[in-house]
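# Need coordinates for the below:
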Amino acid sequence: MKLYADTPARRTRQIVGDLWALAWTAFCVWLAVKVFDVTMALAAPGRTMESAGATMADKLRDAGKSADKVPVVGDKLSKPFDGAGGAADSIAHAGRAQAEAVHTFAWWLAIAVAIVPIAMLLSVYLPMRWRFIRRASTHVRLRNTEAGVDLLALRAITGQPLKVLSAISADPAGDWRAGNPPVIRALAAVELRDCGLKPSAMITPRS
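This next block holds a predicted model:
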């Protein structure tokens, strides 16, 4: 698999592009973590409410148990405390629900902050890099065989601009059909250079 071009300028651009994509991904993840932490700060009042409500409920129930021990009227005295304890439980539950809602929102917000910009970048950059890798890997295999060099030359004839072809030969298609080695090699070299590969590594077709 050919990951990078042979030519220095194009290889440098590809490496810089890959590093930039990694840096962007790392930045988005870092930003998502920060956003999560900041959003979770909003859960503090809910946690405080939950803790205060739970503590109040425990104390009210303890007071109710103590009141229940009073002779004759203990049962009547304990009921208000039990009712107040239930109300305190409701406050604790509301605080817990608020904290959980903030936690859920913080997770989804952090995921959106990370995934959306990363997906936007990779949806453009990855297909471009994959097209190069697939094409370059195929060209590397072709340049190592005579038949492959022939195919590279044919690809150049069908895909390169006429101005480029006419600079190589007045009749590139005819020379290719005639098996003209210099022309075939020149055509294949154009195709390899267009892909960022070194023609010097290409096998020389036999006469």
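# Every contact and neighbour count from this point should use C-alpha atoms.
OK.
# Distance from stretch 35-53 to the middle of the chain?
Distance, stretch centre to chain centre, for stretch 35-53: 30 Å (CA atoms, centre = their mean, to the nearest Å).
# want to put them side by side, so please do this one too:
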Amino acid sequence: MLMFSKAAVMAQNDDAYAQDPLQSIPASTRRRLSPYAKLLMRGVLQLLEHHPQAAKIPVVLASQHGDLHRTIKLLHELAADQPLSPTQFSLSVNNAVLGQLSILLGNTAAMTTIAAGERTFAMGWLEASLQLQQAPEVLFIYTDEPPPEPYPEHAALPERSFTFATLLSREEGCPVRFETHQAATANTSLISAAEHLQRSITQLQATQVELCRDNQRWQWHVGG
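The predicted model follows:
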């Protein structure tokens, strides 16, 4: 499956910024963002600096866990027989952060969320590439955090919090061919694959990026 990427960015919690991209968000809105939402916004805003048209196109967000830290807090309150905050509850669903992003950008295009276990990154990329059949450009975002206690032993991905965002296009940018194969191989690092993919797209470097999860191998052939 051939597509093109006009840009790709990575954002992590320990990144240093001369000027934090979140400063462009009104303070009243910024205060309501969870750490998960802030991480996603940082990645998107970095990409928009050079590609402002991406603020008005379809968006696909892939996240294995979503804002799970917020959900866990709500579950603890429920277990303690405490009243739940309607605002916190409404923001705990997987597509809530896309609602916040839509309002921030004034984007009325279609927005989709994907959660597919250890295959989430690849399935999100697949969904975004399929949406290119209907739209000339699609913004693909992957954001995740390590799950809080008591879940790490049951769901180890990702190794650390990060956002990957790329502007996919039907016809312009760095060519990327995406394919998948069944393979009984050991799991490989998601964040290493995402960093390699972002670096290859940014540098227009001809290379192959591979991710193995859950007995499946995905390959991104970049450039060439």
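# TM-score, when you put one on top of the other?
Overlay of the two chains. TM-score (TM-score structural alignment, normalised by the length of structure 1): 0.24; 89 aligned residues with a CA RMSD of 5.8 Å.
# counting contacts, what elements does the lengthiest helix in structure 2 pack onto?
Criterion DSSP state H: the longest helix present in structure 2 is helix 35-50. In terms of contact count using 3 or more CA pairs under 8 Å, 6 or more residues apart in numbering; DSSP states H and E, helix 35-50 of structure 2 is assigned the packing partners strand 2-12, strand 137-144, strand 162-169.
# And the helix or strand just after the last one, what does it pack against?
Which is strand 162-169 of structure 2. Using DSSP states H and E, the helix or strand that follows strand 162-169 of structure 2 in sequence is strand 174-182. Applying 3+ CA pairs under 8 Å, 6+ apart, we find strand 174-182 of structure 2 packed against strand 2-12, strand 216-222.
# counting contacts, what elements does the last one pack onto?
This points to strand 216-222 of structure 2. Going by 3+ CA pairs under 8 Å, 6+ apart, strand 216-222 of structure 2 lies up against strand 174-182, helix 190-202, strand 207-213.
# Quick check: buried residues in the longest one?
In this case it means helix 190-202 of structure 2. L190, I191, A193, A194, E195, H196, L197, Q198, R199, S200, I201 (16 or more other CA atoms under 10 Å).
# Find the centremost residue of structure 1, please.
I118 (4.4 Å; CA atoms, centre = their mean).
# Wait, it touches F27, no?
No - the criterion here is CA atoms under 8 Å, and I118 of structure 1 misses it with F27 at 9.6 Å.
# and P45 of structure 1, how many residues sit next to it?
14 (other CA atoms under 10 Å).
# What residues does it make contact with?
Residues counted as contacts of P45 of structure 1 (CA atoms under 8 Å, 6 or more residues apart in numbering) are G95, A99.
# any idea which element it lies in?
Judged by DSSP H and E, P45 of structure 1 forms part of helix 44-68.
# E77 of structure 2: which element?
Using DSSP H and E, the element containing E77 of structure 2 is helix 68-79.
# and the angle for that helix with helix 35-50?
Put simply, helix 68-79 of structure 2 runs at 150 degrees to helix 35-50, going by axes from the mean of the first three to the mean of the last three CA atoms, to 10 degrees.
# Contacts for whichever helix or strand comes after helix 68-79 of structure 2, please.
Next helix or strand after helix 68-79 of structure 2 toward the C-terminus (DSSP H and E): helix 86-90. Residues from elsewhere that reach helix 86-90 of structure 2, judged by CA under 8 Å, 6+ apart: R70, T71, L74, A96.
# next helix or strand past the helix or strand I133 of structure 1 falls within?
Assigned by DSSP H and E, I133 of structure 1 belongs to helix 74-142. Sequence order places helix 146-159 as the next helix or strand after helix 74-142 of structure 1, per DSSP H and E.
# Go ahead and confirm A67 of structure 1 touches S78.
Yes - the pair A67 of structure 1 / S78 is scored as a contact, 5.2 Å apart, by CA under 8 Å.
# before we move on, the earlier item: wait, what's in contact with the residue nearest to the centre of structure 1?
Contacts of I118 of structure 1 (CA under 8 Å, 6+ apart): W24, T25, C28.
# let's see it at 10 Å
Neighbouring residues of I118 of structure 1 by CA atoms under 10 Å, 6 or more residues apart in numbering: A21, L22, W24, T25, A26, F27, C28, V29, A112.
# who wins for neighbours among those residues?
The most crowded member of these, judged by other CA under 10 Å, is C28 (21 neighbours).
# State whether that one and I115 are indeed in contact, as I suppose.
Yes - C28 of structure 1 is in contact with I115 according to CA atoms under 10 Å; the separation is 7.9 Å.
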